[in-house]
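Enquirer: Here is a sequence with its predicted model. Questions after.
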Amino acid sequence: MKKHAIIPIFIPHEGCPNDCVFCNQKKITARQNPVYGEDVKTIIEQYLPTLTGRGLETIEVAFFGGSFTGIPIAQQNSYLSVAKQYKDQGLIDKIHLSTRPDYINEEILSNLKKYSVDIIELGVQSFDDTVLHASNRGHNSEIVYKSCELIQSYALELGIQLMIGLPGDTREKSIYSAKETIKIAPSIARLYPTIIIEDTELLNMYHRGDYKPLSQEEAVFTTKEMYKILDHAGIKIIRVGLKSTDIINENGAVTGGTYHPSFRQLVESQIAREALEAQLQSLLATDLNSDDFNREIQHYSFESNEKCFSNMIGNKGSNKNYFIKMYPDIKITYSKNRSLADNHYNVLK
């Protein structure tokens, strides 16, 4: 059963005057109606009846869609005061917002604490200064480290968002960003392969030949390596890849293969395949060296918990097909083991 629910409040991008090459915020903002404090109340009231009484551990109001701390302070407070009322009444548990690293200071954080904010996600995107500059982020990595440290000093939960395949990026730079992230030790993270969308400078760069998007294979591989680094460090990865409803639709993107509606599963399926194959090869090596090894078809069982079963099978059966092709002389059955933790797999003979 799902234990965590989010009430999303989408704020127009008016809080961000910057023009990052990958963002079409001006077009998006032009299509959005202004949001007022009473709108926040209306949205929360719409969601709460569907969430209460379901045994949820956490109900969270999350402000998405812009650089929250860049909007005028009075406007921030009009939103936060409504959310805080529901939190004070015990109807929600957490208040969550997203912003830029250069829109964090002590005055801002003191105000957020006053309104009982719990989680701040920073759109870091990369820890490499050449990538930040090429993407026109408007700041360098120094402010990222300072802002993360400041947020944690206020005892606020920190999230870090990283993008893969930005201008000037390489696999090594993306993996470096993941390693820098674990040094900071946020509690949550998001991993987003770069997608080219309409009305952006990145699209112009693509048409000029100044930017080459990642292939799907490249995007999955790099994201997989970053995921493993973060997951091993105990950082909860709450999103991998964009949903079409986040800021674009599938027809509005030049993706180069990086957009996929099940991108997270592509990544987690690859991780599952690696774990399963490593165990299988170890067992096969042991069996081949055994004196009583029977050269007839061998039977092995792959196990996961119910949540990760689809990752073990692979997107559209990709892992099953892989093992049939690569190991035609063995028979594999797939089963569920509720005692296994998420992203843990067993291979048994």
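Expert: Alright, I've got the coordinates. Numbering: from 1, shown residues only.

Enquirer: CA atoms for contacts and neighbours, from now on please.
Expert: Noted.

Enquirer: need the helices for this structure, in chain order.
Expert: For the chain, applying DSSP state H gives helices covering 25-31, 37-51, 73-88, 106-114, 129-134, 141-153, 171-184, 201-208, 216-232, 263-288, 309-313, 318-326.

Enquirer: Which residues does the last one contact?
Expert: Judged by CA atoms under 8 Å, 6 or more residues apart in numbering, the contacts made with helix 318-326 from elsewhere in the structure are Ser269, Arg273, Met312, Ile313, Gly314.

Enquirer: could you redo the last one with a cut-off of 10 Å?
Expert: Defining contact as CA atoms under 10 Å, 6 or more residues apart in numbering, one finds that helix 318-326 is touched by 266, 269-270, 272-274, 276-277, 310-314, 327-328, 330-334.

Enquirer: do the third one as well
Expert: With contact meaning CA under 10 Å, 6+ apart, helix 73-88 is reached by 9, 11, 15, 35-41, 44-45, 59-63, 68-70, 90-97, 108, 111-112, 114-117.

Enquirer: let's bring in a second model and compare:
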Amino acid sequence: MRFAHPEPVPASVRVWPVFLPFAGCPYRCLFCAQDKQTGRDHADLAAILDGLKADLHSALERGHGPYELAFYGGTFTALPAPWPETFLALAARFRELGLISRVRCSTRPDCVAPDGLSRLASLGLDMVELGIQSFDDEALRASGRGYSGKVARAACRIVNESGLALGIQLLPGLPGDRPGLFRADVRAAADLRPETARLYPCLVVRGTPLADLWERGGYVPWTTDRAVRELAEALPVLWAEGVRVIRLGLAPEPTLDENVLAGPRHPALGQSARALALFEVVKDKVRELGRRPSLLEVPRRYSGEFFGHARELAPAYFELGVAGDSIRFAESELFFLE
């Protein structure tokens, strides 16, 4: 029996991130820790532009690229004029030189409008990642997001109708969380068929209003075990609709890690979730086979995540009858089970 991994093919172009912490944000949400996440407590847009220009010139001279330029942190579509146009003009210049192949930005769902997005698209913007966080009204209200689930869904449609690619960011485990909420959010996101998704379980970070709420006993974050389980269940739902899940958990950052007070912060969170999702695929195939397998051939590209962090899934594979000499890693694109 041959079968493919259900994950869509990953993008091949490298991303060049440009962080604009808090820039354009109308207010600060309960959980927001952009200063800890980026190591900067504000965005000096002129300095960022000058630094980006110099770095792009250097990369071009060295023959690097192409890159997808990505503006993160802050709210790109709400930057004061003429900053969105200025950044996009710089990107367009280096696109003509072959260094930049695509441009994306992140923004809030209540900061997009059809005319504004169409104008940015005409200036070279290709993709918008919306910090949806949740489609649930109660979770959004409890987290101080300032918009409703209806607004979040409408923003996704506005992005698609503007001819831009859509990315959706979800933040499970927010205040107001309850059993089944994240599954509903994932299903809603999958139904919108974005190009990409990022799943960032909520963390309690020192200096945020959420930290005060947690210290008063008013908020209980997810455990790491729950985060791994829920993320693993979310992955196949998104993959089935062709959605590339490009991040599970926030990227490592010393200033963030030293300020996390509670929540599912683990360096191998993504690896564990992806491994568990793959295990469920293999388990279903073994069930289809109808007997104890004699061989499982695994594409070598999955060797690093197959058993999970510190081989945590080895006992589960053993119980499945897949262990030891019956597992072989091969230069193949497909799994093979017999």
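Expert: It's in. Since this is a predicted model, take the numbers as computed values, not measurements.

Enquirer: Overlay the chains and give the TM-score.
Expert: The TM-score (TM-score structural alignment, normalised by the length of the second structure) is 0.88; 326 aligned residues with a CA RMSD of 2.5 Å.

Enquirer: circling back to that earlier point, among the helices of the first structure, show me which one is buried the most.
Expert: Scoring the helices of the first structure by mean neighbour count under mean count of other CA atoms under 10 Å gives helix 309-313 as the most buried, with a mean of 23.

Enquirer: what range in the second structure does that helix sit on?
Expert: Per TM-score structural alignment, the counterpart of helix 309-313 of the first structure in the second structure is residues 303-307.

Enquirer: Repeat that for stretch 3-12 of the first structure.
Expert: Residue span in the second structure matched to stretch 3-12 of the first structure, by TM-score structural alignment: 12-21.

Enquirer: Next one: the aligned partner of Gly149 of the second structure in the first structure from Pro49 of the first structure, what distance?
Expert: Matched to the first structure by TM-score structural alignment, Gly149 of the second structure sits across from Ser141. From Ser141 of the first structure across to Pro49 of the first structure, the span is 43 Å (CA to CA, to the nearest Å).

Enquirer: What of Ala341 of the first structure?
Expert: 32 Å.

Enquirer: give the contact list for Glu274 of the first structure.
Expert: Applying CA under 10 Å, 6+ apart to Glu274 of the first structure gives the contacts Glu268, Leu280, Asn319.

Enquirer: re earlier: how far does the match of stretch 3-12 of the first structure stretch from start to finish?
Expert: 27 Å.

Enquirer: With stretch 84-99 of the first structure instead?
Expert: End residues of stretch 84-99 of the first structure are separated by 19 Å (CA to CA).

Enquirer: same check, this time on stretch 15-29 of the second structure
Expert: Using CA to CA, the end-to-end distance of stretch 15-29 of the second structure comes to 27 Å.

Enquirer: For that stretch, list every residue counted as buried.
Expert: Neighbour counts using 16 or more other CA atoms under 10 Å place Val15, Trp16, Phe19, Leu20, Pro21, Phe22, Ala23, Gly24, Cys25, Cys29 of stretch 15-29 of the second structure among the buried residues.

Enquirer: Equivalent analysis for stretch 330-338 of the first structure, please.
Expert: Buried residues in stretch 330-338 of the first structure (16+ other CA under 10 Å): Ile332, Lys336.

Enquirer: Can you tell me what sits against that stretch?
Expert: 284, 295-309, 312-313, 320, 323-324, 345-349.

Enquirer: cutoff 8 Å now
Expert: For stretch 330-338 of the first structure, contacts defined as CA under 8 Å, 6+ apart pick out Ile297, Gln298, His299, Tyr300, Ser301, Phe302, Glu303, Ser304, Asn305, Glu306, Phe309, Ile313.

Enquirer: looking at the alignment, what does the fourth one pair up with in the second structure?
Expert: Using TM-score structural alignment to pair residues, one finds that Tyr300 of the first structure aligns to Ser294 in the second structure.

Enquirer: what residues are up against Ser272 of the second structure?
Expert: Applying CA under 8 Å, 6+ apart to Ser272 of the second structure gives the contacts Val228, Glu305, Gly308, His309.

Enquirer: let's see 10 Å
Expert: Contacts for Ser272 of the second structure (CA under 10 Å, 6+ apart) come out as 225, 227-229, 231-232, 248, 266, 278, 305-313.

Enquirer: Identify whichever of the helices of the first structure lies nearest to Ile247 of the first structure.
Expert: Ile247 of the first structure sits nearest to helix 25-31 of all these, at 7.8 Å, using CA to CA.

Enquirer: Any idea how far that closest one is from the middle of the chain?
Expert: 23 Å (CA atoms, centre = their mean, to the nearest Å).

Enquirer: Nearest residue to Asn33 of the first structure in space, please, no chain neighbours.
Expert: Closest residue to Asn33 of the first structure apart from its sequence neighbours, by CA to CA, 6 or more residues apart in numbering: Pro12 at 7.7 Å.

Enquirer: Good, wrapping up.
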